[in-house]
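[1] Attaching a predicted model along with its sequence, questions to come.
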Amino acid sequence: MRLISIRHCRPGMRLAQPICTDQGTILLNTDMILTGSMIQRLEQKGIYALYIHDEATADVERNEAVSAETRQIAAKMIYRGFNEIIHAEQKWKARLSPGTLAAFRTAFEAILSDLKHNHRAMGLLSHMYIQDHYVYAHSLNVTIYATAVGLELGYNDKELLELGMGAMLHDIGKLMVPREILYKPGKLTDQEFFQVKKHAEYGFEYLRHQQGIPLLSAHCAYQHHERMDGTGYPRGLKGDNIHKYARLLAVCDVFDALTANRVYRSAMLPHKAMEIIYTGSGTQFEKKVVEAFHKTVAIYPVGLAVTLSNGATGVVVDYNRDLPGRPVVRILKNPDGSSAEPYYEIDLARESTLMIVQCDTIL
C-alpha cells in the first residue's frame, strides 16, 4: 500500500486502509473503490492522505501498535463521555456518570494492553479520521502517544493510569469554549485567543470535582500548555514546577496538533513536526521526553515515498522499533534514476552512511 495525497487520488483507486469517523464508525472500508464524489467529500471533511493499494507495495501492511478495533472502541467511549457533557443542561455542573468513567478506564486499559503486547514504533495516527469535533480524535491520539512514551520512560501501572486518564481528558475544557471560536478559520482576535486559553483552567476545575478522576489527571488538563522556560499558560510555570505528566503531554499534544488538519492550517508530515519539537527541546519541552518520544514514534509513515542521500527513491515499508527515524525502505528507482528490477530493500538502521534527504509531500 502507498500513502498518497488526497489531491493525487483518482477515481478507480482502491483503499488499503479504512476511513473512520471520530466516533469510531467505519465510513469507507478497506478495498472500497474510490469515486470522484467520494474523493471530493473526503477532502472537504479534512482527510488529507489515503492509503491506496499499489502494485509495488502490495505486500506492505500497516501493522499498528494499537489495533483498529481498540481504536474504534476507545473512540466510541470518548465520544459518549464528551457528548454527555456537551448535552448537559449546565456543563459546568455536569457530572460524568459512573458508567462513562468506567468506559474511559476500560478504553485506556485496552490501549495499554495493546501497547504492552505489541512492541512496535508508533505510526502516524491523525490522517485517516473524519472529525466532527476535533477534540475527540485529538484526545484519543494524545492518549495513545502519551501511554507509549510513558512505557518508554518506565512508568508503573498507577502512573500510566493517571497519565492515560489525564491525556484522554486533557482538552475537556474546550467543550466549554464556544464552537464558533474553536472552528474559526481565520486568525483569532486577542479576546478569542484569551477564551481558548481558558480551556486549561476550565478543564481542571471540571475534572477536579469528578469522583473517580485522579487529581493528577486533572492537573494534566491544567498544565499541558505550560512550557519549561515559563512561556506557557495559564500560570507560566517553569521546569520541575510543571508535573512530569504535563511535561510529557506537552510534546504529544503539539505533535498531534501539527500532524492533523485544522481549520486554520494544513497538516505537517511527522518528520517536519518532529523538527519543530526538537527546536524547542530544552527550552519549551523536556529533553528526556523529546528523546523518549523520538524513540517511540515512527516519523516516516509506512507507505511514504522518500529519497535517499545516494539518489535512490523508494517507499517506507517498515519501522525499526529502536530507531524509528531509520526505517526500512523499498527501493523503486536506483541512484541513476533507472527502475529497480527487482525491487530491493535497504534497512537504514544497518546502513549508517545513508539517510533520508527528502519526502514526497502528502499535503
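    That came through, no problem. Numbers count the residues shown, from 1 in each chain.

[2] use CA for all of it now, contacts and neighbours both
    Noted.

[3] what about stretch 292-307, start to end distance?
    One end of stretch 292-307 sits 26 Å from the other (C-alpha to C-alpha, to the nearest Å).

[4] next up, a second structure to put side by side with the first:
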Amino acid sequence: MKFVDIETVEAGQMLGRTIFSSNGTVLLSAGVQLTVYMISTLKRLGVTVVYLDDPKFRDITQDEVISEETKRMVVGQMSETFEALRSGKPFNTKAISQSVDQLLDDVMRNQNMLVQLGDIRTADNAMFLHAINVCMMSSLLGLNMGLNMLQLKELAIGALLHDIGKLDAPEVEEGRTHHTWRGFEMLKMKREYSLLSAHVAFQHHEHVDGTGVPRKLSSEDIHLYAKIVAVANRYDNMIFGSNGEPPMQPHVACERLNALSGTELDHEVLVQFMRIVSVYPNGFSVKLSNRQTGVVVSQHRGLPGRPVVRVIDKDGEVAVGAAQIDLAQQTTLFIEEVMQ
C-alpha cells in the first residue's frame, strides 16, 4: 500500500483503503480497480490523496487503532445524531454512549499502536471522520496519562461531540454564538453525560496562555480533558487542512504543535502526544540523507521519527538486493524529505 496524490492516480490502479460515505456506508471498498469515472468522482467529492494497493508494497499496511467496523458504526451514528439535531429533535444519547464504548474497546486493545491518520476524506464525511480521530487520539492520550475508565468515557464523549455546536452555526462566530458556547449549551442539558464532557466542547479552543476563546481562560482554569482534545483537534486539522489552510505532512504538523507548547497548547499533553503519533506513517515515500529514496514500511513504538524504510530506485521499483533500512539502528541516517 502506498500513499499518493490523487492527481497521480491512473485508471486500472487498485484502491488501498476503503472510502466511507457520510452515513457510514462504504463508498468505495479497498481493492476496487479504479476507473476514470471513479477518479473523477473522487476529485469532485474533495478527495486529494489516496492509498493505492501497489503490488510492490502489498505487504505494507497501516496499523488501525479503530477498526473499519467501528468506524462505520460511529460515522453512521454521528450522521443520525446530526440529522436529528437539524430536524429539531433530541439525539440518541444512549446510542452515542454505546458508540464510544466500542471505540474505547478498540483503543484499549490497540493502545500500543502509533497513530497513523490515513482516512480518505470527502466533503461529506470530513466532519464525522474528524470527530472520530479526535476521539481516538484523545482516548489514547488519556490512557497514557493514567485516566481511569470513567474518566476515559467522559473524555471520549466530549471529544466525539466537541464540535457539535458547529451544526447550523453562523459564519462569523463570537460571544455566545461561538460553537464552543453552543456545544456546551447542548451537552450540559444531557443528564446522561457528565458536565465535564460538556466542558470539553466549551474549552477546547482555550489557550494555556489565556489568549483563546470563548472566555480567555488560562492554564489552571482549563480542564485536562479540554487540553487533551485541543491537541488532538489541532493535529487532525493540520493533517487534513482546515479554515483554508492546506494539509500538512505529519512531521511538519508535529513541529508546528511543538512550537505552540506553553502558549496555545499544554506542554505535558504535547509530550505525551509525541509518544503516540507516527511522524512518518507507513506507505509514505521519503528521501534519506544518503540520497536514497524509499517507502516507510514499519514503525518503532517509542521512536516515532525513526521508522523502517524500503529502498526504491529512481523508477520507483524496489532496488535489487536492497535491504530495508532501520533508522533506529542506522543512527547517522535521517529522513530529509517526504515525497508524494
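    Perfect, thanks for sending it. What you are looking at is a predicted structure, and each value in this text was computed from that prediction instead of being measured.

[5] Can you classify the residue lying closest to residue 264 of structure 2 once chain neighbours are set aside as helix, strand or coil?
    Distances taken as C-alpha to C-alpha, 6 or more residues apart in numbering place residue 207 nearest to residue 264 of structure 2, at 4.2 Å, with adjacent residues excluded. The local conformation at residue 207 of structure 2, judged by DSSP: H, G, I helix; E, B strand; the rest coil, is coil.

[6] per the alignment, residue 207 of structure 2 corresponds to what in structure 1?
    Taking TM-score structural alignment, residue 207 of structure 2 has residue 227 as its aligned residue in structure 1.

[7] Residue 281 is in contact with its match, correct?
    No. Counting by C-alpha atoms under 8 Å, residue 227 of structure 1 does not reach residue 281; the two are 10.4 Å apart.

[8] Among the two, which residue is more densely surrounded?
    Shown here are residue 227 of structure 1 and residue 281; by other C-alpha atoms under 10 Å, residue 227 has more neighbours (26 against 18).

[9] Show me the helices in the stretch 151-300 of structure 1, by range?
    Assigned by DSSP state H, counting those that start in this stretch, the helices in the stretch 151-300 of structure 1 fall at 157-168, 179-182, 190-197, 199-207, 215-223, 244-258, 270-279, 287-296.

[10] any idea how far residue 90 of structure 2 is from residue 84 of structure 2?
    6 Å.

[11] now do residue 322 of structure 2
    When C-alpha to C-alpha is applied, the distance between residue 322 of structure 2 and residue 90 of structure 2 equals 59 Å.

[12] neighbour-wise, which of the two wins?
    Per other C-alpha under 10 Å, whichever of residue 322 of structure 2 and residue 90 has more neighbours is residue 90, with 14 against 11.

[13] burial count for the nearest residue to residue 347 of structure 1 once chain neighbours are set aside?
    Nearest non-adjacent residue to residue 347 of structure 1, counting by C-alpha to C-alpha, 6+ apart: residue 328, 4.3 Å away. Using other C-alpha under 10 Å, residue 328 of structure 1 has 22 other residues around it.

[14] unless I'm mixing things up, residue 328 of structure 1 is touching residue 314, no?
    No. Residue 328 of structure 1 is not in contact with residue 314 according to C-alpha under 8 Å; the separation is 9.9 Å.

[15] quick one, strands of the stretch 251-363 of structure 1?
    Ranges of strands in the stretch 251-363 of structure 1, per DSSP state E, counting those that start in this stretch, are 305-308, 313-318, 328-333, 339-347, 356-359.

[16] Kindly compare burial across the ones you listed and name the winner.
    Among these, strand 313-318 has the highest mean neighbour count (mean count of other C-alpha atoms under 10 Å), at a mean of 26.

[17] Show me what it is packed up against.
    Applying 3 or more C-alpha pairs under 8 Å, 6 or more residues apart in numbering; DSSP states H and E, one finds that strand 313-318 of structure 1 contacts strand 305-308, strand 328-333.

[18] Which of those strands sits closest to residue 356 of structure 1?
    The stretch from those with the least distance to residue 356 of structure 1 (C-alpha to C-alpha) is strand 305-308; that distance is 4.5 Å.

[19] Next one: the nearest residue to residue 182 of structure 1 once chain neighbours are set aside from residue 174 of structure 1, what distance?
    Among residues not flanking residue 182 of structure 1 along the chain, residue 196 sits closest, at 7.3 Å (C-alpha to C-alpha, 6+ apart). According to C-alpha to C-alpha, residue 196 of structure 1 and residue 174 of structure 1 sit 7 Å apart.

[20] Common neighbours of those two, please.
    Counting by C-alpha atoms under 8 Å, 6 or more residues apart in numbering, the shared contacts of residue 196 of structure 1 and residue 174 are residue 182.

[21] need the helices for the stretch 1-150 of structure 2, in chain order.
    36-44, 68-86, 93-109, 126-144, 149-160.

[22] Tabulate those (a markdown table), appending mean neighbour count.
    Listed next are these as a markdown table, based on neighbours: other C-alpha atoms under 10 Å:
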| stretch | mean neighbour count |
| --- | --- |
| helix 36-44 | 14 |
| helix 68-86 | 18 |
| helix 93-109 | 18 |
| helix 126-144 | 24 |
| helix 149-160 | 23 |
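
[23] closest one to residue 180 of structure 2 among these?
    Closest to residue 180 of structure 2 of the helices of the stretch 1-150 of structure 2 is helix 149-160 (C-alpha to C-alpha; 11.6 Å).

[24] chain center to the closest one, what's the gap?
    Computed by C-alpha atoms, centre = their mean, to the nearest Å, the chain-centroid distance of helix 149-160 of structure 2 equals 17 Å.

[25] Ok, stretch 90-104 of structure 2 next?
    The answer for stretch 90-104 of structure 2 is 20 Å, by C-alpha atoms, centre = their mean.

[26] Quick one: residues in contact with it.
    Contacts for stretch 90-104 of structure 2 (C-alpha under 8 Å, 6+ apart): 66, 70, 73-74, 77-78, 80-82, 84-85, 136, 139, 153, 156-157, 160, 190, 192.

[27] tell me the contacts of residue 13 of structure 2?
    With C-alpha under 8 Å, 6+ apart, residue 13 of structure 2 has these contacts: 33, 34, 52, 53, 54.

[28] Could you tell me which of these remain contacts in structure 1?
    Comparing those with structure 1 on both residues aligned by TM-score structural alignment, their matches' C-alpha atoms under 8 Å, the contacts found in both are 33, 34, 52, 53.

[29] Thank you, goodbye.
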